[in-house]
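# Okay, predicted coordinates and the sequence, questions at the end:
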Amino acid sequence: MTASGVLDIGMFYWLLAAFLAYAGWRNLRDRRWAHAAFWCVIALLFASGDHVLAARNAGDPLPAQLAGLGVVALAVLSLRMHRAHVDEAPASERAAAAQRLGHRLLGPALLIPLVTLVVVLLGPKLSIAARPLLGDGSPTLIGLAIASVVAAVAALLVARMPASTAPAEGRRLLDTMGWAALLPMVLATLGGVFAASGVGDAVASLVSAVIPVDNRFACVVAYGLGMAMFTVIMGNAFAAFPVLTAGIGLPLLIHRHGADPAALGALGMVTGYCGTLLTPMAANFNLVPAALLELDDPNAVIRIQVPTALTLLAVNLGLMACLVFR
């Protein structure tokens, strides 16, 4: 906990590191060596993030280099990770619990967006003992972390399960997903690398050569379709967003045509998610569910989502053209 606020994102990184270490320990007990090492390495990376950043700012590159070796180790270990059955409650017991709880099961899930919104809107205005409630870190990210903890507690209360159920079931789901659980974070980092390496500038030059940049609707279409297409290629809208926003959104739509940055960013991300529905690169969204449901066609989820994705893409382009300009 830092002196700047009662809650900061570092606290939740430590909590996440503890959960990942627990997952590693459980796999170690089950002699699933690759899984155990994989989750323990990630736990160490999350727990040491502040130290690595402080060392880098102080001019010491060694911790960052060790973190890089940890990332390489994750790539090697992922090749050894294979899906295997993780014990869970019998099907009859789960069916009986679902029948008993009914729609109350939706309550904890709905708490996540609700609590996140409340924290984002009210958190920066609140203080405790003359200290701001929110410390270092994005209010949205801190709100999401708080909401996740609140939802987990609410789920335990609704289901009347012991506290140990939350980490145990979380570990089971984590092992079921395997390395694919890291894809959103990894691809978002990749998007940042692409933007820093000048891919956005290359996209801007290419787009400027093929579309009339003075036509704001043409720029909207290029930005929206580009978000969807880059998401299909990279597997996640978080990876596409920095590249397309640096290449089209910022220079053409915001600076040239005066688009509202907040509205453009929100609608741009939602447009990118249309691409998520269409790509096997988004393995944790599209391939893992097919595997969990034991579907014969690994792309069955994508096939069902195609009409929804294309319809939403057209709607989002229309909303963007109408709402983002002041």
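Happy to help now that I have it. Residues are numbered from 1 along each chain as shown.
# contacts and neighbour counts: CA atoms only from here.
Fine.
# Now do the same contact list for Leu287.
Taking CA atoms under 8 Å, 6 or more residues apart in numbering, we find Leu287 in contact with 280, 298-299, 301.
# Which positions in whatever helix or strand it lives in come out as buried?
Assigning secondary structure by DSSP states H and E places Leu287 in helix 283-292. When neighbours are counted by 16 or more other CA atoms under 10 Å, the buried residues of helix 283-292 are found to be 283-291.
# what's downstream of it, the next helix or strand?
By DSSP H and E, the next helix or strand past helix 283-292 is helix 300-323.
# check contacts around Arg216.
Counted by CA under 8 Å, 6+ apart, Arg216 has contacts 253, 257.
# let's bring in a second one:
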Amino acid sequence: MISLSFLYILVGLILLWTAVLTLLNKEQPRRFASASFWGCYALVFLIGDYLPHEVVGLMVVLLALLAGFGALSSAVPKMLAPEQLQLSLTRIGKKIFLPALLIPFITVFSVLVLGLIGNDSWRLLDPKNLTLVSLGLACVVAFIAACWLTRESPLQGGIEAKRLLEAMGWAVLLPQLLATLGLLFNNAGVGQAVAVLTETYLAVDHKLIAVATYAIAMALFTMIMGNAFAAFPVITAGIGIPVLIMQHGANPAVMAAIGMFCGYCGTLMTPMAANFNMVPAALLELKDQHAVIKAQTPTAVMLLMCNIFLLYFLAF
């Protein structure tokens, strides 16, 4: 059975490859520190389940220190000559989008078709993580298609993966760290504290105020956490369930769905969501690293206002 471990090993090997290439590149500044960062990150994926929790914790602290002290560096990419680039673009044309389009198509196909292969005792794809496993499988197929389409070797694909990872830098850590932080906040009782503050200082007996409080809190906490999935359990436990559901009788399904959309509005307006807002600015080499956030903020504010009214009219 192809399980989630397949994805962990795949990601770990890419990170380990990046570490090796960094270490071997004598022209790259701070190559030992950068190689240590990518190597530690790779080991977390490859053998993290077999290491003591304390060791993994120390490795995470080391990653944070290396990133915080600016130890990461990027190699100077070797670009194709303009003539070669134009020739390649002319030959491939619009087919260049094929590998990217294969990812969603194969993911859906794997979920709907390959996910059904097997019986009660055996499955081709892990049913507990079917979507993620399907996505990983789709990425492998898309990578093979990209190599075939561009007539490049998998080695060149690995070099390009290293270049993209270095462009993203420490931001690749944020999704995991922020999701973990959300779990810690929830277990620490932050949701209960939010409930006490809300019921003490806001007039949540009024339905519209209660709805606006929940929606805005989802957006603001997402801006702090950088992840709507991390904010959702905290704000829903503190405001959604006790106020909207228990007090005003909101439909839980509608509240949860629109509440997540409110969180996504916050995602558009925060640098903490680095994988959405900071990484694109870095990859596009924009002079203003917050240019993406500035462009998205007006839309995010309008969407948040619309979500407040949708929640008010549809959830009750």
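That came through fine. Worth saying up front: this structure is predicted, and the values here are computed from it rather than measured.
# Determine how far the helix holding Leu287 of the first structure lies from the middle of the whole chain.
How far helix 283-292 of the first structure lies from its chain's middle: 15 Å, per CA atoms, centre = their mean, to the nearest Å.
# With stretch 114-130 of the first structure instead?
With CA atoms, centre = their mean as the basis, stretch 114-130 of the first structure stands 22 Å off its chain's centre.
# Likewise for stretch 65-74 of the first structure?
Chain-centre distance of stretch 65-74 of the first structure: 21 Å, with CA atoms, centre = their mean.
# the helices in the stretch 151-300 of the second structure, which residues?
154-168, 174-187, 190-201, 207-225, 228-235, 252-267, 274-283, 291-314 (DSSP state H, counting those that start in this stretch).
# May I see these arranged in JSON lines, with distance to Leu51 of the second structure as well?
Shown next, in JSON lines, are the helices of the stretch 151-300 of the second structure (distance: least, CA to CA, whole Å):
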{"stretch": "helix 154-168", "distance to Leu51 of the second structure": "25"}
{"stretch": "helix 174-187", "distance to Leu51 of the second structure": "18"}
{"stretch": "helix 190-201", "distance to Leu51 of the second structure": "30"}
{"stretch": "helix 207-225", "distance to Leu51 of the second structure": "28"}
{"stretch": "helix 228-235", "distance to Leu51 of the second structure": "26"}
{"stretch": "helix 252-267", "distance to Leu51 of the second structure": "34"}
{"stretch": "helix 274-283", "distance to Leu51 of the second structure": "28"}
{"stretch": "helix 291-314", "distance to Leu51 of the second structure": "39"}
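# Would you tell me which one of these is buried the most?
Across the helices of the stretch 151-300 of the second structure, averaging neighbours per residue (mean count of other CA atoms under 10 Å) puts helix 228-235 on top, at a mean of 25.
# That one vs the first structure, average distance?
Its aligned residues in the first structure lie a mean 2.3 Å from helix 228-235 of the second structure after superposition (mean CA distance after the TM-score superposition for the first structure).
# In contact with the aligned partner of Gly24 of the first structure in the second structure: list those residues for me.
With TM-score structural alignment defining the correspondence, Gly24 of the first structure maps onto Ala19 in the second structure. Taking CA under 8 Å, 6+ apart, we find Ala19 of the second structure in contact with 34-39.
# and with 10 Å instead?
Listed by CA atoms under 10 Å, 6 or more residues apart in numbering, the contact partners of Ala19 of the second structure are 13, 31-42, 162.
# First-to-last residue distance for stretch 252-261 of the first structure?
End-to-end distance for stretch 252-261 of the first structure, by CA to CA, to the nearest Å: 12 Å.
# now swap in stretch 189-208 of the first structure and tell me
Start and end residues of stretch 189-208 of the first structure are separated by 26 Å (CA to CA).
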